[in-house]
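Student: Structure, please.
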Amino acid sequence: MPHPLLTHDMIDTYQRDGVIVIRGLFKDHVETLRKGVARNMAEPGPFASENKKDGETGRFFDDYCNWQRIDEFAEVIEKSPAAEVAADLMGSQSTQVFHDHILVKEPGTSMATPWHTDGPYYFVDGVQNVSFWSPLDPVKEAALRCVAGSHAWEKPVMPMRWVANESYFPNKDDYMPVPDPEAEGMDIREWEMEPGDAVAFNYAILHGARGNTSQTRRRAFSLRLLGDDARYVERPGPTSPPFPEHGMNEGERLREDWFPVIYRR
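Tutor: This is a model prediction of the structure:
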């Protein structure tokens, strides 16, 4: 039987469409995550970024790969049901941590999160994967938006540098251009969400988010997890996250001392 937060229909939908919403996945850990985000913003890591173009208003802060130094994030990874839920969604016998990510849009932030897919930025190959995106504030207009079924497209979407709006890698022919889902009438899924709800989506899903024009913050915690078939893959340049000096070779499982297995059936 799947975890009580899931149904068989939800698992089938995740496999078919690449995205679902899970109500209350982190509901018992919202305050802990808020404390972790506050600490992360007060003590940014080496990959912290202020995403703001000329003329944009507000503040869009993000940072990743901090769970091993921020106890609140480590606690939630260990104690929340995310690892078991991930295994059910992925159809995997195990769940491995890839990384955490926070994305904070302060009130009046005009910059949208551009449409993109995460997979091409990563050095991971495989179809058994899931990202959980969980708001720590109620969201209506600034929720995550995902294009259902885009994980099954023939070509991956070209990874771009968000602020510079240029290709992340030189091998452009290996990718399709970033589409305009609204103009092209694609099946965009988005939900009004409460703190602790989570969107679960495959690394190959095209997604983005509007700016935060509300009068309240939009803090989001994202957790990226891997399943049995995850393998290291070389990319034509530095990946994001880069994980310098990881020492892995093409086709290997990700090293468990850096990317621990947190659930086994």
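Student: Only C-alpha atoms from now on, for both contacts and neighbour counts.
Tutor: Fine.
Student: Test my guess that Lys52 contacts Met111.
Tutor: Yes - counting by CA atoms under 8 Å, Met111 is a contact partner of Lys52 at 6.8 Å.
Student: More neighbours: these two, which one.
Tutor: Set Lys52 next to Met111 and count neighbours by other CA atoms under 10 Å: Met111 wins out with 22 against 18.
Student: how about the closest residue to Glu50 other than its chain neighbours, what does it touch?
Tutor: Residue nearest to Glu50 in three dimensions, not counting chain neighbours: Phe61, with 4.8 Å by CA to CA, 6 or more residues apart in numbering. For Phe61, the contact set (CA atoms under 8 Å, 6 or more residues apart in numbering) comprises 48-51, 103-105.
Student: from those residues, which is closest to Val233?
Tutor: Ala48 (24.4 Å; CA to CA).
Student: Quick check: closest non-adjacent residue to that closest one.
Tutor: Nearest residue to Ala48 in three dimensions, chain neighbours excluded: Asp63, at 4.1 Å (CA to CA, 6+ apart).
Student: and if you look at Ala230?
Tutor: Leaving aside its sequence neighbours, Ala230 sits nearest to Gly126 (CA to CA, 6+ apart; 4.8 Å).
Student: Could you also give me the structure for this second sequence? I'd like to compare it with the first:
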Amino acid sequence: MKNAPSAETCAAFARDGAVVLRGLFADHVAALRAGVAANLAAPGPHAAENTVDGEAGRFFDDYVNWHRIPAFEAAARDPRIAGAAAALMASDRVQLFHDHVLVKEPGTSRPTPWHQDGPYYFVCGRQTVSFWVPLDPVEEATLRLVAGSHLWDKPVLPTRWLSEEAFFPGDYRPVPDPDAEGMTVLEWPMAPGDAVAFSFDTLHGARGNEARSRRRAFSLRFVGDDARVVARPGATSPPFPGHGMAPGDRLREDWFPTVWPVPVAKTANG
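Tutor: Next comes the predicted model:
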């Protein structure tokens, strides 16, 4: 595969839980910007506004819109992107889990809180990867990730972003303050179309957007060979109501399509 992640990059991903891939989504930036505009104009059922009354700016997010926004599905099915996911996960097979849009308007002081994605999901496994892709240049409002946190022996408490209440009960590690605790935080200035790749279990967050321009980010989440459905003590995020799967199942392919290996198109003769 052309421009596949190098062996060194894959090793860094396994070690740190996060790497930057320059220009991976460069061919999709214009289409994704249009897709985000369509998403903002017509939010889906999971859309959220992540600021409180009287707080400056706007922090919008929404997910699971690839079915209705063609640019999102096109990026997920791009062989270069899906193949990069396969290489990083060391997986023979890649399924799309979901897409995610996050927009911080200028002057939005609210940060994205520190969290791991995995504890919110009904799927678990070591072979997972998210791509976080800025559609605007970012310096201060880029993604921040704690190196090696995907290997911690206990997951971090999932919380609700505004109230900071626990999303689920359970035996979790308290949400840390990586800066105060001297953890190694990875972050990169990024151009539109660059991508940070990180494990579902990597602790991450982002500062507010104090710049004079908006910060649009698009994310794709993929799972690999060892991903299985897991039971949670409540509705997950995303919830995927009525999915009909049981703990231990692979994700159903009619809801979570296989994008690698690239499916072979069927002809009229089969």
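Student: What residues does the residue nearest to Ala230 of structure 1 make contact with?
Tutor: Listed by CA under 8 Å, 6+ apart, the contact partners of Gly126 of structure 1 are 229-231.
Student: Tell me which of those residues you also see in structure 2.
Tutor: Retained in structure 2 (both residues aligned by TM-score structural alignment, their matches' CA atoms under 8 Å) from those: 229-231.
Student: Please pick the buried ones from these.
Tutor: Among the kept ones among the contacts of Gly126 of structure 1, those scoring as buried are 230-231 (criterion: 16 or more other CA atoms under 10 Å).
Student: Tell me the gap between the lengthiest helix in structure 2 and the middle of its chain.
Tutor: Looking across structure 2 with DSSP state H, the single longest helix is helix 29-41. Helix 29-41 of structure 2 sits 17 Å away from the centroid of its parent chain (CA atoms, centre = their mean, to the nearest Å).
Student: Can you give me the buried ones in it?
Tutor: For helix 29-41 of structure 2, burial by neighbour count (16+ other CA under 10 Å) applies to 29, 32-33, 35-36, 39-40.
Student: The residues you listed into TSV, with extra columns for distance to Pro134 of structure 2?
Tutor: Listed next are those as TSV, based on distance: CA to CA, whole Å:
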residue	distance to Pro134 of structure 2
Val29	9
Leu32	10
Arg33	10
Gly35	13
Val36	11
Asn39	16
Leu40	16
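Student: What is the nearest of those to Gly23 of structure 2?
Tutor: Distance to Gly23 of structure 2 across the buried residues of helix 29-41 of structure 2 (CA to CA) is lowest for Val29, with 9.8 Å.
Student: And the helices in structure 1?
Tutor: Going by DSSP H, structure 1 shows helices at 8-17, 30-42, 71-79, 82-90.
Student: So which of these is nearest Trp115 of structure 1?
Tutor: helix 8-17 (17.2 Å).
Student: Check the mean deviation of the closest one from structure 2.
Tutor: Superposing on structure 2 places helix 8-17 of structure 1 at an average distance of 0.5 Å from its equivalents, by mean CA distance after the TM-score superposition for structure 1.
Student: quick one: contacts of that helix?
Tutor: If you take CA under 8 Å, 6+ apart as the criterion, helix 8-17 of structure 1 is touched by 2, 19-20, 88-90, 148-151, 200-201.
Student: List only buried entries from the residues you listed.
Tutor: 19-20, 88-90, 148-151, 200-201.
Student: Tabulate those residues (JSON lines), appending distance to Gly247 of structure 1.
Tutor: JSON lines is the format used below for those (distance: CA to CA, whole Å):
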{"residue": "Val19", "distance to Gly247 of structure 1": "32"}
{"residue": "Ile20", "distance to Gly247 of structure 1": "35"}
{"residue": "Asp88", "distance to Gly247 of structure 1": "30"}
{"residue": "Leu89", "distance to Gly247 of structure 1": "30"}
{"residue": "Met90", "distance to Gly247 of structure 1": "27"}
{"residue": "Ala148", "distance to Gly247 of structure 1": "35"}
{"residue": "Gly149", "distance to Gly247 of structure 1": "34"}
{"residue": "Ser150", "distance to Gly247 of structure 1": "32"}
{"residue": "His151", "distance to Gly247 of structure 1": "29"}
{"residue": "Ala200", "distance to Gly247 of structure 1": "30"}
{"residue": "Phe201", "distance to Gly247 of structure 1": "28"}
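Student: which two in these are spaced the farthest apart?
Tutor: Farthest pair in these, by CA to CA: Asp88 and Ser150, 20.7 Å.
Student: ok so, going back, among the buried ones among the contacts of helix 8-17 of structure 1, which one sits closest to Arg217 of structure 1?
Tutor: Nearest member of those to Arg217 of structure 1, counting by CA to CA, is Ala200, at 21.6 Å.
Student: That closest one pairs with which position in structure 2?
Tutor: Superposed on structure 2 with TM-score structural alignment, Ala200 of structure 1 falls opposite Ala197.
Student: and that match, what does it touch?
Tutor: With contact taken as CA under 8 Å, 6+ apart, Ala197 of structure 2 is in contact with 13, 18-21, 129-132.
Student: burial measure for Ser213 of structure 2, as a count.
Tutor: 14.
Student: Just give me the match in structure 1 for it.
Tutor: Residue pairing (TM-score structural alignment): Ser213 of structure 2 is matched to Thr216 of structure 1.
Student: and Val175 of structure 2, how far is that from Asp92 of structure 2?
Tutor: Separation of Val175 of structure 2 from Asp92 of structure 2 (CA to CA, to the nearest Å): 33 Å.
Student: Show me which of those two is the more surrounded one.
Tutor: Taking other CA under 10 Å, Val175 of structure 2 and Asp92 do not tie; Val175 has more neighbours (17 against 12).
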